[in-house]
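1. Sequence and predicted model, in that order:
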Amino acid sequence: MPQMKPLMWMIQYLFLIIMMMFYMMINYFNNSNKIYFKTKINLKKIILWKW
């Protein structure tokens, strides 16, 4: 069962990305463009930091 761990990690990472996208969409539809823009920059930093 060595392949289970990377699979679980990938599922968790995908879930995190989906949650982030959902959060960004909420901000976008609330017309809080400044918050949306800030979130986009922060997400890019977080993703770059993770890799």
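-> Everything's here; your move. Bear in mind that the values here come from a model prediction, so they are computed numbers and not experimental data. Numbers count the residues shown, from 1 in each chain.
2. Every contact and neighbour count from this point should use C-alpha atoms.
-> Fine.
3. what's the longest helix in the chain?
-> helix 4-29 (DSSP state H).
4. In stretch 34-47, which of the residues would be classed as buried?
-> Tyr36, Thr39, Leu43 (16 or more other C-alpha atoms under 10 Å).
5. next, the one to line up against it:
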Amino acid sequence: MSLFDVTFDQLAMAIMTTIAIREVMIVTLPDHIAGPGGWLIDTAVGDRV
């Protein structure tokens, strides 16, 4: 399989899957891991001015 064999549908599905997994992680993991100030996913990054 080469890079040129990847279709738009496959790329879109990979992006949507990544976003879905991230959202599940934010909901299920404790805040010190995935939350405001979390080391894996910091949800407060956009709040800082």
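-> In hand now; what should we look at? Fair warning: this is a prediction, and the values are worked out from it, not measured in the lab.
6. and the longest helix of structure 1, what does it pack onto?
-> helix 33-50 (3 or more C-alpha pairs under 8 Å, 6 or more residues apart in numbering; DSSP states H and E).
7. if you set the cut-off to 6 Å instead, what comes out?
-> Helix 4-29 of structure 1 sits against no helix or strand, with contacts defined as 3 or more C-alpha pairs under 6 Å, 6 or more residues apart in numbering; DSSP states H and E.
8. Check the offset of it from the chain's centre.
-> A distance of 5 Å separates the centroid of the chain from that of helix 4-29 of structure 1, by C-alpha atoms, centre = their mean, to the nearest Å.
9. aligned partner of Lys40 of structure 1 in structure 2?
-> Here Lys40 of structure 1 is matched to Asp42 in structure 2, going by TM-score structural alignment.
10. So which residue is smack in the middle of structure 2?
-> Nearest to the mean C-alpha position of structure 2, by C-alpha atoms, centre = their mean, lies Arg22 at 3.5 Å.
11. for the buried residues of stretch 34-47 of structure 1, which one is nearest Trp49 of structure 1?
-> For the buried residues of stretch 34-47 of structure 1, the closest approach to Trp49 of structure 1 (C-alpha to C-alpha) belongs to Leu43, at 9.6 Å.
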